[in-house]
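Colleague: Whatever this is, show me its structure:
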Amino acid sequence: MAHQLVIILKNRQIGCTWLVAGYAIWKAIFRKAQNIIIISKGELQAAEVLDYCRFMYESLPEWLQPIRDKDRMGLLAFPELGSKIRALSATSAAGVGFGAASLVIFDENDFHPNDEDNYVEVKPMIDAGSGQLVILSAPNRTRVNSTFKRLWRGARKNENNFHPIMLPFGVVPHHTDEWFAERKKEYTPKDLETRYFKTEQEALSVTTAGKFFDMDALGIIASRGLDRPMENPDFDTRNGLVKIYREPVAGEQYIAYADPSMGKEDPSHVVIANAFTLEEYAHYHAMKPGGEVAVVFDELVRWYNKAKNSFEGNAQGGQAFREVVERLNTPNQQTRRDPFGKLIPGKKGYYMTHPLKREMFGNLGNLIYNRK
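Modeller: Here you go, the predicted structure:
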């Protein structure tokens, strides 16, 4: 393989794990002193990938089989060559203490529980020498901003050094449209969506099956289309992170809401809308911490005629946001209401609970269903 860093976005059950296992055993046998690490979701998955390597070794003619060490759990070693293949589960400490690696394989990485920790720990092992890192996975379509998807998007935009390879539906010869039609009879829509994708857009999107909102209605609403953001609005867009669709008009009333985060796992979001038509006038969507988002929020609120506003105050991101808007004395912060609409004096911002989310989703779902 000519590339040091490789990332593979693939469909399930196409033999890709067998392929990289074969590459691992080839390197271990035909290159000396290879330190190869395979990291899988759990212990059972790690053991299975190592079994693939053992099977291929045992299928070789005897004259091609180097002497191997006695079987040990999670390890396949060839002492005369100084090579070994180690299989690990994706714990937070996976890869710690193993030194420089010749090859590291992350198998089904988008499903790893500690994907970011593992990547941060393993990448320096590759950087320390001339090793290779191969990350492969079917898309976990319940996650949007995973480490795997972040690296994939970066590779596609040439923003990192990974070589991207996509293996969509159809790369297996018998996976035809007729074959897919038969599978539709045997799987639930959710299972089908999470197993097979035909385009990159499908792979990177969250599954629509079983979703709360009417997807056909959302499609109709989306088809109306938003205008393109203004090119030179009279506002600091932070290098395009703030999208302005309409500038404020004197005398009009606006509303604003913020969903801040810590800017690490989830993005923060701010939206400005017309108070009567609910037309979106501006939004801010960025992987930024709550305190920084609050400054942008304050500026937008003031610009849009001191828009009536509120925010989600959960967790550290919400707390940091709250502290900044209080310090800035952001105007027109609205008093919190309980789930029954009753005002709670002295309270600003909302703590999102499951009952409150269900009620809000229910109201929004009805609006969407009615194509509002």
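Colleague: can we go C-alpha only for contacts and neighbour counts from here?
Modeller: Noted.
Colleague: any idea which element the residue positioned nearest the centre of the chain lies in?
Modeller: Central residue of the chain (Cα atoms, centre = their mean): residue 145, 2.3 Å from the mean position. Per DSSP states H and E, residue 145 falls between elements, in no helix or strand.
Colleague: Please report the distance of it from residue 116.
Modeller: Going from residue 145 to residue 116 by Cα to Cα, to the nearest Å gives 11 Å.
Colleague: Isn't the residue nearest to the centre of the chain up against residue 266?
Modeller: Yes. Between residue 145 and residue 266 there is a contact at 7.0 Å, judged by Cα atoms under 8 Å.
Colleague: Check which residues of stretch 28-41 are buried.
Modeller: Of all the residues in stretch 28-41, those buried under the rule 16 or more other Cα atoms under 10 Å are 28, 29, 33, 34, 35, 36, 37, 38, 39, 40, 41.
Colleague: now swap in stretch 243-263 and tell me
Modeller: Neighbour-count burial for stretch 243-263 flags 243-246, 248, 253-263 (criterion: 16+ other Cα under 10 Å).
Colleague: One more, so I can put them side by side:
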Amino acid sequence: MSRINKSRQVAEIVKCGKDPVYFFNNYAKIQHPVRGLIKFDTYPFQDDCVKTFISERFSIILKSRQLGMSTLSAAYAVWMTLFQRDKNVLIIATKLSVAQNFITKVKTMIRGLPKWLVLPEIVTNNKQLIEFSHGSSIKAIPTSDDAGRSEALSLLIIDEAAFVRNFDELWMGLYPTISTGGRVIILSTPNGVGGQYYKLYTDAAAGLNEFKGIKLPWDIHPERDQEWFNKTTKNLSDRQISQEYLCDFASSGETFLSSNDIEWVRQICRPPRERTGFDMNVWIWEYPLSEHNYIMTADISRGDSKDFSTFHIIDVSEGECVAEYKGKIPPDRFAELLSEFGLKYNKALLCPENNSYGYATILKLKELQYPKLYHKKRKALYIGDYVPPKETDLAGFTTSGKTRNLILTKLEEVLRNKQVKIYSTRFYDELKTFTWSGNRARAMRGYNDDLIISFAIGMWLYDASEGYSVNSKDLNDAMLKGMKMVRKTYDDMPSAILEGRPHSAQSRDPRMNPDANNNKKINISSEWNNKLKIMKDHDWLLK
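Modeller: Next up, the predicted model:
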């Protein structure tokens, strides 16, 4: 803009102070990596974001790469501190170099302005802080446990929040700093499902918190087309593309399962036919059939902690999960619940985890004389109709670092090959937040993996029982030669067991089976028909 007289300068100052978009497009300059210092011409989607920054106290942005949102945030901070007194702006970045780069952008814009437009003097100017004579300031810092806690903020900007370590704790400390009326802009590319940023954004999208959610995929930029996208992403992995350009939470993180496998689980999810149990947390998709065999596995917690006790009942005749539980229940009561539903499902082979609180559950199952518990004895495995309490330490599944890896590997194989169906949305939700942390797969901070562990034990037991896996067939055959069957029967079996005979196909709850033809199903594989006959002839053989 050419030289202008005093009265025009005053008019321009007033206009810029009222309208940040006008200020950006007429006076702000930015550093282009190729073209050098250029005029900051904003795009319509950026103008819309600025309007949201002004109208909403809380803004959260899910964005693609290379949309200029960090630059826009820096420009907004410059506008606020130049034209308003006593405004304290804090930018939190993932590391020191990123924080310093933010301040560099701020300085570039200020240096490019006409001198008459920069009314306050700069009294402090270093790599992380700019202070003005009228009391406003812009400070940029890397993340730390106490970042920003002592500040009283007018504007808080958190860059790449999905990648900020311990963001949940950081946000808890930062929120009071803007409680007196300050504003917040949180922006990031996605970094998988789970975490504080994911929760804030998804809750914002659902209208469950104070934030206004803004989604900016790659094609919102008016100068980008499919040709640009193909060229830019041709050397990237699917996960990198999802993270950098597609704004896709599910596909962007280092999840234990691939995004395609997680999506398959989502697609087959359906509501349970019945919700039952004392807390209504037993979900049933199929009722027991007398001609089918079932296995039941469980992961056990204390009952009042952050973790849950869980079980799955798997129909090995059909290759599907027919019932599931997730709730908080004391270990002894959980044993009663396991016994109740295990008996209903044809005295399902029951394999609870025997670590920690699982021992109390197994003791109670012994007291209840549950007829078919999974046992391990030395190098041979057997199933007894009832085993005296003195052998309690042999019952159930022992989860160690080694066995945990084995069952999770089996879980991944089964779901990748779509060999067992599970219809639970609760299980699907856990899969989304079950990620790699170094060399260990685990639930993300603040989330649970109790259903995953229970079902993983089930998949290991299912494979050992069924031998369906082509990759593990030779191993299973070899292990069968070293196994033995030990069966113990008792004349004084409790009446509860005798009364727990499974329903036949004809006696199932008619409310859940209005059409008898629904009982006819297609088995997972024709090979299983032969294996089922062998199982019925020889009972259960386990590795």
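Colleague: returning to what we had before: now the buried residues of stretch 28-41 of structure 1 as a markdown table including distance to residue 105 of structure 1 and secondary structure?
Modeller: Formatted as a markdown table, these follow (distance: Cα to Cα, whole Å; DSSP: H, G, I helix; E, B strand; the rest coil):
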| residue | distance to residue 105 of structure 1 | secondary structure |
| --- | --- | --- |
| 28 | 13 | helix |
| 29 | 17 | helix |
| 33 | 17 | coil |
| 34 | 13 | coil |
| 35 | 12 | strand |
| 36 | 8 | strand |
| 37 | 6 | strand |
| 38 | 5 | strand |
| 39 | 6 | strand |
| 40 | 8 | strand |
| 41 | 12 | coil |
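Colleague: All the helices of the stretch 251-400 of structure 2, in order from the start?
Modeller: 259-268, 331-344, 358-367 (DSSP state H, counting those that start in this stretch).
Colleague: before we move on, back to that, the residue nearest to the centre of structure 1 -> structure 2?
Modeller: In structure 2, residue 145 of structure 1 lines up with residue 194, judged by TM-score structural alignment.
Colleague: my guess is its match contacts residue 429, does it?
Modeller: No. Between residue 194 of structure 2 and residue 429 there is no contact, the gap being 9.7 Å when judged by Cα under 8 Å.
Colleague: Helix or strand for the counterpart of residue 120 of structure 1 in structure 2, just tell me which one.
Modeller: Under the alignment (TM-score structural alignment), residue 120 of structure 1 pairs with residue 172 of structure 2. Residue 172 of structure 2 belongs to helix 167-174 when elements are defined using DSSP H and E.
Colleague: Repeat that for residue 537 of structure 2.
Modeller: helix 526-538.
Colleague: what stretch of structure 1 does that helix fall on?
Modeller: Helix 526-538 of structure 2 maps onto no residues of structure 1, going by TM-score structural alignment.
Colleague: Show me what counts as buried in that helix.
Modeller: Buried-residue list, helix 526-538 of structure 2, by 16+ other Cα under 10 Å: 528, 531, 532.
Colleague: what's the answer for stretch 229-246 of structure 1, then?
Modeller: Neighbour-count burial for stretch 229-246 of structure 1 [16+ other Cα under 10 Å]: 229, 242, 243, 244, 245, 246.
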